[in-house]
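Peer 1: I'd like to go over a predicted model; first the sequence, then the structure.
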Amino acid sequence: MNPELKPCAQSTHYFLRDHGMLMFEAENVLFRVHEYFLHRDSPVLRDMMPVEISPNGPEPIFHLDGVRSKDFEQLLWLYYNPAVTVYDAPKTTWHAILKLADRWEMDNIKKIALGNLLKAADLEPLERIMLCERGDLSRDQATEAYITVCSREAPLTVEELKTLSTEVMVIITCAREQIIALRGNAEASAVDVVKTALKKI
């Protein structure tokens, strides 16, 4: 004989409401994914999503204008990563995720992307400088990168210059000119020049 069932209470944290699935389109590629994660993490996407979708009506498609399908796919990988705690990806993936996290105000995702990007062994000094100029790093956290770029033998390439703001180009150009004039002195001179240039901003 089965014991009498007692009334059940809902878990405060883990009685999840079914947000269902949603379809997104980026560059003519369709994605059908769980609504929950994007609804939770992005106030921008949350505003795009309907309060309720009719079960009998056509499934709406949300168009992600200006978003590369590959970038959106990489963001989704973060949610559907089968390794759970292992985020093994090249820096290009983290750059793409960081860009979308900025666009959609996904603060927690931004922290994950930035943390993994900074751990990348192949992160170039100029990339660290650009993270600083975006406001993701302090000037102190990018000082070594500035010193490396300003004191290197090779000048900045055209492609590198295209990635820099006018302010950063002025800092690097002025510091490089002063460092060239100081060639032959102690290495500390280059460090002092760069630190002085950064303090003027």
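Peer 2: Received the coordinates, thanks. Residues are numbered from 1 along each chain as shown.
Peer 1: alpha carbons only for contacts and neighbour counts from here, please
Peer 2: Fine.
Peer 1: What helices and strands are in contact with the helix ranked longest in the chain?
Peer 2: Identified as the longest helix of the chain according to DSSP state H is helix 166-181. Counting contacts by 3 or more C-alpha pairs under 8 Å, 6 or more residues apart in numbering; DSSP states H and E, helix 166-181 packs against helix 139-151, helix 188-199.
Peer 1: Now do the contacts for V67.
Peer 2: 26-27 (C-alpha atoms under 8 Å, 6 or more residues apart in numbering).
Peer 1: still on that earlier bit, quick one, which of the helices and strands packed on helix 166-181 is nearest to A120?
Peer 2: Nearest to A120 among the helices and strands packed on helix 166-181 is helix 139-151 (14.3 Å), distances taken as C-alpha to C-alpha.
Peer 1: buried sites along the closest one?
Peer 2: 139, 142-151 (16 or more other C-alpha atoms under 10 Å).
Peer 1: residue contacts, the residue lying closest to A96 once chain neighbours are set aside?
Peer 2: In space, and not counting its chain neighbours, A96 is closest to D71: 5.3 Å by C-alpha to C-alpha, 6 or more residues apart in numbering. Contact partners of D71, counting by C-alpha under 8 Å, 6+ apart, are 93, 96-97, 100.
Peer 1: take a look at this one as well, against the first:
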Amino acid sequence: MSYNGTYASFSLAGGPEDAAAPAAEKVRRHPKYYLNGGDVHFLVENYIFRVHRYFFERESSFFREKLGAAPPPGQAPRGSSDVNSFPLDDVQEQDFARFLWVFYNPKYYVYDANAEEWISILKLAHIWRFLEVKRMATRYLEDFTLDPVRKIELYQWYELDKRLLIPSYVALITRLEPLSLDEGRRLSLETALLIATARECAR
């Protein structure tokens, strides 16, 4: 669905801590994911998304709790309109659009995305407890060759199956160069020490 740009200008201030914010910020309907028939509105950065709450309540215990909460007396449920959008803090518009693509992919079961896009999807699926989406993102990420350190870092952070990291550990143990200082910082101390010990044993 196309949209021609600015939807409205209104203050997003929600309390005393927002007093220093600009008096008004331009909020736009998202050009792709402001959908006819959508029944929940999310505010991500300065974009309003209107999508179907069915997917969120079906797949995520996090959203079943959040969207199912009763509003205060006399107030509309959060997420029921543009001006009462459900804010998703600390989420980037690009990441949320990538995440929604899983449910609104026009090619049905042909999920053609690059590694960075799947990492965005994995991140939000982990945070919001979309277990099936998390499994799906992991499965597609396995088709890519990621830098071993980055793969270990990601898979540990998002609590994925440790067995999937065996090839990455082998690559770091058998390569000529030891872990750099930066690589060691990115991994946990325990992981870095185990790799260093394994390298010594492999000599």
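Peer 2: Done, it's in. Given the structure is predicted, the values throughout are model-derived calculations rather than measurements.
Peer 1: Nearest to Y79 of the first structure among the buried residues of helix 139-151 of the first structure?
Peer 2: Ranked by distance to Y79 of the first structure (C-alpha to C-alpha), the buried residues of helix 139-151 of the first structure are led by A142 at 29.8 Å.
Peer 1: so what's the aligned residue in the second structure for the closest one up against?
Peer 2: Aligned counterpart of A142 of the first structure in the second structure: L165 (TM-score structural alignment). Contacts here follow C-alpha under 8 Å, 6+ apart; on that basis L165 of the second structure touches 151-152, 155.
Peer 1: could you check the angle helix 188-199 makes with the longest helix of the first structure?
Peer 2: Counting by axes from the mean of the first three to the mean of the last three C-alpha atoms, to 10 degrees, helix 166-181 of the first structure lies at 160 degrees to helix 188-199.
Peer 1: How far off centre is helix 166-181 of the first structure?
Peer 2: Centroid separation for helix 166-181 of the first structure versus its chain: 28 Å, with C-alpha atoms, centre = their mean, to the nearest Å.
Peer 1: Give me the buried positions along it.
Peer 2: 168-169, 171-172, 175-176, 178-179.
Peer 1: Let's have these in JSON lines, adding distance to A26 of the first structure.
Peer 2: Putting those into JSON lines (distance: C-alpha to C-alpha, whole Å) gives the following:
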{"residue": "V168", "distance to A26 of the first structure": "33"}
{"residue": "M169", "distance to A26 of the first structure": "34"}
{"residue": "I171", "distance to A26 of the first structure": "38"}
{"residue": "I172", "distance to A26 of the first structure": "37"}
{"residue": "A175", "distance to A26 of the first structure": "43"}
{"residue": "R176", "distance to A26 of the first structure": "43"}
{"residue": "Q178", "distance to A26 of the first structure": "47"}
{"residue": "I179", "distance to A26 of the first structure": "47"}
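Peer 1: Now do the helices in the second structure.
Peer 2: Under DSSP H, the second structure gives helices at 53-59, 61-68, 93-104, 115-128, 131-141, 148-157, 166-174, 181-186, 189-202.
Peer 1: what's the matching range in the first structure for the third one?
Peer 2: Counterpart in the first structure of helix 93-104 of the second structure, with TM-score structural alignment as the criterion, is residues 69-80.
Peer 1: Identify the residue of the second structure aligned to T92 of the first structure.
Peer 2: Match for T92 of the first structure (TM-score structural alignment): E116.
Peer 1: Quickly note the distance from its match to W128 of the second structure.
Peer 2: 19 Å (C-alpha to C-alpha, to the nearest Å).
Peer 1: All good on my end, thank you.
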